[in-house]
Structures are given as structure tokens and as C-alpha cells.
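Undergrad: Next one to model:
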Amino acid sequence: MMLVFGHTGQVARELAALDPKAIFLGRDRADLTDPEACAAAIRAARPRAVINAAAYTAVDRAETDPDTAHLVNAEAPAAMARACADLGIPFLQISTDYVFDGAGDQPRSEDAPTGPLGVYGATKLAGEQGVAAAGGTWAILRTSWVFSAHGANFVKTMLRLGAERDRLTVVADQIGGPTPAADIAAACLRMISVMRDRPDTTGGIYHFAGAPDTSWAGFAREIMAQAGLGADIAEIPTADYPTPATRPLNSRLDCSRIARDFGIKRPDWRIGLAKVLEQLKDKA
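TA: Predicted coordinates:
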């Protein structure tokens, strides 16, 4: 039996679809602002593995709520990882491209220097460090630009706005890999399986993002095209769309390590987008 922290989030929902026998702990059963309670939940369940798919993901709100963000994104994962190390079971933490400063135009490797631009990225990086310090069998999966048919995300926002307006302004100087949550979930399960079989030869930090890299504007155009919406996408620089938290301009991730260690290749996000649009059509 596997234990997953998270219940309604995008990746957690996809994990539930792939592994319905797993135990999923939502906020009502696991308060991530109480790290020791999370560790206690692991010790009580004694699962075969743990995935943390929960996080404080309100990037802008984190700027004015750093203490809560740190509890959820840094202290809770570290406590979970320590409990897993004590039990001798694999622990997988989902992280983010926001641990980088977004400089340059080349894909970042797992060993590239970090430099988060805001509270969210800083707390996620602190979580990574806490997980690594716990020892045991652990892995961190950094991903980017997550989308699915669930929750709030860029695809659903673009679909709503594209149906209401003839023209949308979308940032064009942030570049990254849109990543279907379903593919992240599948990657997580593959990683956990291999880590259980080969705990001494796998683990560490890995990158996983959809291909090909594109801008938010390019992503928006593909959404409009696949959805049959006629809204024109006008490109703007990040400077014209100010937000409380600074976004990295370069979110390209080098995903060669996860291919080498786990045989997991970058998914084509355009195929994932088509599946998400079909799911949303079925829901409607």
C-alpha cells in the first residue's frame, strides 16, 4: 500500500486514477502546517512508499505568508522524509522549476546552481534540502507548468477567456515545458517502483517536463487551436504583467537524468493537452 499526501490537487487526482488502492491524505486527514503530525501519519500507516503531492502553491500569496509556506513546503516534507528513512521505505517529493533564478536560455540540469526569486521557490528549495538531509531512499522530482482537467490551471483559464474574448495578451518571454499532471503521476509511480527494487542505485534529484519547450503565448496558441477557439494571442513581456512574486524567465529543464535512471522520457505536452481537452468535453 502506498501513501500519498494530497487529495484534490492535480497530480494527486491523477495518482488516484492510476493507483486507486493507495491511501490519499487530504487537508482533513493531514495538516501540513503540523509536520510532526504528517510524520506520525506515515508511522501509523506503515506504507510501502510515500509520495508528497501536496504543497503551498499560491505563489503570489506566499510573498505575504512566508511562515505558512515554509511549514508546508519545507518543514513538512523534511519530517515526512525522516519518518520514511526510519521505516526504510522510499519517499518521493514533487518540487518545482522555481528553485532556479530563470537566467539564461539553456536547460537547467539537476546540479545547476539554484537561486529562487521568491518565497515559494525558496521554501520548495528548503524542502528539497530537508528531504536530502533525512537520508534513506529518497527522490525529488522537479517539474514545471502543470496542467490537467482538474483544479485551476493555465489551460482552463485560457479556455474560459478564449470563449469570452477575441484577443488575449499572454507573456511570451517566459520559456518552459508544459507538463500534463497525468504524466507526472505515471513518472512518480515508475520512480517509486524502481526505487523499491534498486534502492542503492536510484534516487536523488530529477527533472521532468513536457516537450517541446515553449512560451506561455505559444502554449496559449496551441490551446486555442486544439479547442477550436478563435481568440488571437498577442505577445507581451513579463514586465507588462507584474505580479507580487517574480516568475523565472527560463524554466527549461534538462530531463536526461530521469531518462537514464528510470527510462522516463519527456512527454509531448500537445498530446497531453488533447487528452485534457477531451476529458473536459466529457465532463461538460
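Undergrad: going forward, measure contacts and count neighbours with C-alpha atoms only.
TA: Fine.
Undergrad: And the helices in the stretch 1-150 of the chain?
TA: Along the stretch 1-150 of the chain, the segments classed as helices by DSSP state H, counting those that start in this stretch run 10-18, 35-45, 66-70, 76-87, 119-134.
Undergrad: Dump these into JSON lines; add mean neighbour count and distance to Thr169 as well.
TA: Below are the helices of the stretch 1-150 of the chain laid out as JSON lines (neighbours: other CA atoms under 10 Å; distance: least, CA to CA, whole Å):
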{"stretch": "helix 10-18", "mean neighbour count": "21", "distance to Thr169": "26"}
{"stretch": "helix 35-45", "mean neighbour count": "17", "distance to Thr169": "41"}
{"stretch": "helix 66-70", "mean neighbour count": "19", "distance to Thr169": "30"}
{"stretch": "helix 76-87", "mean neighbour count": "24", "distance to Thr169": "37"}
{"stretch": "helix 119-134", "mean neighbour count": "23", "distance to Thr169": "25"}
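Undergrad: Tell me which of those helices lies nearest to Met1.
TA: Among the helices of the stretch 1-150 of the chain, helix 35-45 comes nearest to Met1, with 8.9 Å by CA to CA.
Undergrad: dump the residue contacts of the residue nearest to Ala85 when sequence neighbours are not counted.
TA: The shortest distance from Ala85 to any non-neighbouring residue, by CA to CA, 6 or more residues apart in numbering, is to Gly136 (4.3 Å). By CA atoms under 8 Å, 6 or more residues apart in numbering, Gly136 lies in contact with 81-82, 84-86, 88-90.
Undergrad: circling back to that earlier point, reformat the helices of the stretch 1-150 of the chain as JSON lines; add distance to Glu278.
TA: Formatted as JSON lines, these follow (distance: least, CA to CA, whole Å):
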{"stretch": "helix 10-18", "distance to Glu278": "15"}
{"stretch": "helix 35-45", "distance to Glu278": "36"}
{"stretch": "helix 66-70", "distance to Glu278": "34"}
{"stretch": "helix 76-87", "distance to Glu278": "34"}
{"stretch": "helix 119-134", "distance to Glu278": "32"}
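Undergrad: Please give the structure of this sequence too, so both can be compared:
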Amino acid sequence: MKILITGCHGQVGYCLVQRLNKRTGVEVIAYDREDLDITNSEQVSTIIAQLKPSVIINAAAHTAVDKAETDIDQSYAINYEGPLYLAKAAKAIDALLLHISTDYVFDGTKQDPYNENDVTGPQGVYGKSKLAGEQAVEEHCSLYAILRTAWVFGEVGNNFVKTMLKLGADRPELGIIGDQFGGPTYAGDIADALIVMMDKFAESNSDLSGVYHFSGAPHVSWYEFACEIFSQVQVHNVLKSVPKVNEITAEQYPLPAPRPANSRLDCSKIESVFGVTPSDWKFALTNIAEYKQ
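TA: All right, here's what the predicted structure looks like:
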């Protein structure tokens, strides 16, 4: 099996490469933007036609949520045009395309966790561009899975856990938002979920194409997430001292891009179809020292 991974230096892409390289009978082609610019239609179609991978996993994305509000063209180029070109190229060679999306495609006003059939309503450029990417994949690819996830963190790249460790080392007190809720999701668990999905597609006689939700449990606020991070910091003596964490509202900490108040995702569909259970994010934090780089 030949697998092409885009965005291989990102949080999920890195984990995918590490895991798949340990497999026998698998050829992993790991590309970052320097190797394959997914916003370049001709390059995408040419390279994929030459390589003929059986699976394409798109882990590339423009994830700078606030920057996207002004960097609109770049956000749409990477989050919409890239998936569009990959979808067309995948269809041309009958390859499976696994594409990562986000909770930001929802407006965050629903009281319960979002399922795959809920109406989308992104509030910012990032969410709008990611939704456009989803629609491009659905329209132009024959064999695909779109995996929506949320609050991603891992040992590689920029994320909330690393930000907390950095701020916690410098400040005695932190104010963290307590009225936005979601499921923190370990990047390694996303990689594992994608691999399980890939294997099931290869084994199944039925078409499993569609949208799936995968994120962590239990659902918490950013404030509760931060408290758990610093609890692990204390247990493992990662910092010299632990800051006091104060709960604040989103209104007290305005940002250029709106965030969904509710980012909780219902993951029952992916569990029933693929047997994939929600990410155990608390367990992923037990190696908290690995995030301090």
C-alpha cells in the first residue's frame, strides 16, 4: 500500500508518519509544502498521477484562526483550493482521500454536542474556508472521509498545552476562558483514528464515504483543560512552580476571530462504523514533560 501524507510536519501529519513508518508492506510518502504545494493545481495533479498512491491523507491546513481574518486569500487557498485539487487528483486514480476538518464549521450555539447531520454555520474565515474544503471533497472525490476534530494538541507544533507550559513558566497567574466547551484531542489519537479508517475502507465491500466526528472526552472548558494540564505539571515536576489559574469569560478576552462557545462533537457515528472511541486526552497529558520543548 502506498500512502501520501500532506502536511507531514504538522501535529497530526508528524504522528501519522511515525506510526505508518513502523508498518510493513506500506510505502509512506510524506510531503510538506516544500515538497508538494497543495494550492498549486498543476503540481498536485502531476505528482499524484505519477505516484499513484492508494491513500491520500490531507493533514495540511491553514490553522492560524485569528490571522485568517486578514489573511483570507491564503486561508482559502490552503483550506479550500488544496482539498479541491487533492479530491480531483484522488478521483482520477481511484484513491481514498482522508481529509481533516474542524469544529469551527459550526456556530457553537447548539446546547448539545454536534453530530454530522447538524446544520453548519461557521462564524469566521477559518471555519468558512474549512467548510468550503469539505464541500469540495464531497463534490469532487468518489472515495473519501472527512474527519472533523477539535482542540488538537501534541508534542509537535503549536497548541494550547505548549502555550500553557510557556506562560506558566513566566507568569504567576493566568486568566483562562471558562465559557467555551469542547473535547481536547490528542494528535496521536487522530492519527490512530485515520489509520483505522484507512484499514476499514480497504477491507469493506461497502462505501464508507462521508463526514465523521472525532474528538476527546470528557468535554471541558478551556479553564478546566488548563487546570488538568497544570495538575499534570505538578505531578511530574515539569515547572519550578505552578501558576494560579483564574476563570474568565470569552468577553473578557476578545480575539480577532470568533470561537464557538460549544465545540463538543458527538462521536457516536465513528464508533459505530469504525469502532473508534473518543480520544483519552487526560491520558495523553501524563507524558506532559514531552510537550515542554
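Undergrad: TM-score for this pair?
TA: Between these two chains, after superposing, the TM-score reads 0.96 (TM-score structural alignment, normalised by the length of the first structure); 281 aligned residues with a CA RMSD of 1.3 Å.
Undergrad: okay if I get the contacts of Gly136 of the first structure as TSV plus distance to Lys275 of the first structure?
TA: Output for those, formatted as TSV (distance: CA to CA, whole Å):
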residue	distance to Lys275 of the first structure
Ala81	34
Arg82	37
Cys84	35
Ala85	37
Asp86	40
Gly88	37
Ile89	33
Pro90	31
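Undergrad: Looking at those, spot the one nearest Ile184 of the first structure.
TA: Nearest to Ile184 of the first structure among these is Pro90, at 17.2 Å by CA to CA.
Undergrad: Quick check: which of the helices of the stretch 1-150 of the first structure is nearest to Ala284 of the first structure?
TA: Using CA to CA, the helices of the stretch 1-150 of the first structure put helix 10-18 closest to Ala284 of the first structure, at 18.2 Å.
Undergrad: The closest one vs the second structure, average distance?
TA: By mean CA distance after the TM-score superposition for the first structure, the fitted helix 10-18 of the first structure averages 0.6 Å away from its aligned residues in the second structure.
Undergrad: In terms of secondary structure, what does that helix contact?
TA: For helix 10-18 of the first structure, the packing partners by 3 or more CA pairs under 8 Å, 6 or more residues apart in numbering; DSSP states H and E come out as helix 181-197.
Undergrad: List the contacts of the helix it packs on.
TA: Under the contact criterion CA under 8 Å, 6+ apart, helix 181-197 of the first structure has outside partners 10-12, 14-15, 18, 49, 51, 89-92, 137, 146-148, 201-203, 208, 262, 264, 267.
Undergrad: and with 6 Å instead?
TA: With contacts defined as CA atoms under 6 Å, 6 or more residues apart in numbering, helix 181-197 of the first structure is touched by 10-11, 14-15, 146-148, 202.
Undergrad: and if you look at stretch 62-76 of the second structure?
TA: With contact meaning CA under 6 Å, 6+ apart, stretch 62-76 of the second structure is reached by 78, 125-126, 129, 256-257.
Undergrad: same thing with stretch 92-105 of the second structure?
TA: Here stretch 92-105 of the second structure has contacts from 54-58, 120-122, 127, 131, 143-150, 263, using CA under 6 Å, 6+ apart.
Undergrad: Tell me which residue of the second structure lines up with Leu161 of the first structure.
TA: In the second structure, the residue matched to Leu161 of the first structure (TM-score structural alignment) is Leu167.
Undergrad: quick one: its match is in a helix?
TA: Yes - membership of Leu167 of the second structure in a helix is supported by DSSP: H, G, I helix; E, B strand; the rest coil.
Undergrad: Run a quick neighbour tally on the closest residue to it other than its chain neighbours.
TA: Once flanking residues are discounted, Leu167 of the second structure sits nearest to Leu174: 7.9 Å by CA to CA, 6+ apart. Neighbour count for Leu174 of the second structure, taken as other CA atoms under 10 Å: 17.
Undergrad: pretty sure Leu174 of the second structure is touching Glu247, no?
TA: No - using CA atoms under 6 Å, Leu174 of the second structure makes no contact with Glu247, being 8.5 Å away.
Undergrad: which residues do these two both contact?
TA: With CA under 6 Å, 6+ apart as the test, Leu174 of the second structure and Glu247 reach no residue in common.
Undergrad: What is the burial count for the alignment partner in the first structure of Ala61 of the second structure?
TA: Here Ala61 of the second structure is matched to Ala55 in the first structure, going by TM-score structural alignment. For Ala55 of the first structure, the neighbour count with other CA under 10 Å is 23.
Undergrad: show me what contacts the residue nearest to the spatial centre of the second structure?
TA: Using CA atoms, centre = their mean, the residue of the second structure that lies closest to the mean C-alpha position is Thr149, 5.1 Å off. Neighbouring residues of Thr149 of the second structure by CA under 6 Å, 6+ apart: 102-103, 214-215.
Undergrad: if I line the two up, what does it land on in the first structure?
TA: Aligning on TM-score structural alignment places Thr149 of the second structure opposite Thr143 in the first structure.
Undergrad: for Leu255 of the second structure, same thing?
TA: With TM-score structural alignment defining the correspondence, Leu255 of the second structure maps onto Thr243 in the first structure.
Undergrad: got the buried residues for stretch 105-113 of the first structure?
TA: Residues 107-110 are the ones in stretch 105-113 of the first structure that count as buried (16 or more other CA atoms under 10 Å).
Undergrad: on that earlier part again, gap between the nearest residue to the match of Leu255 of the second structure once chain neighbours are set aside and Tyr120 of the first structure?
TA: Closest residue to Thr243 of the first structure apart from its sequence neighbours, by CA to CA, 6+ apart: Asp60 at 7.0 Å. Asp60 of the first structure sits 8 Å away from Tyr120 of the first structure, going by CA to CA, to the nearest Å.
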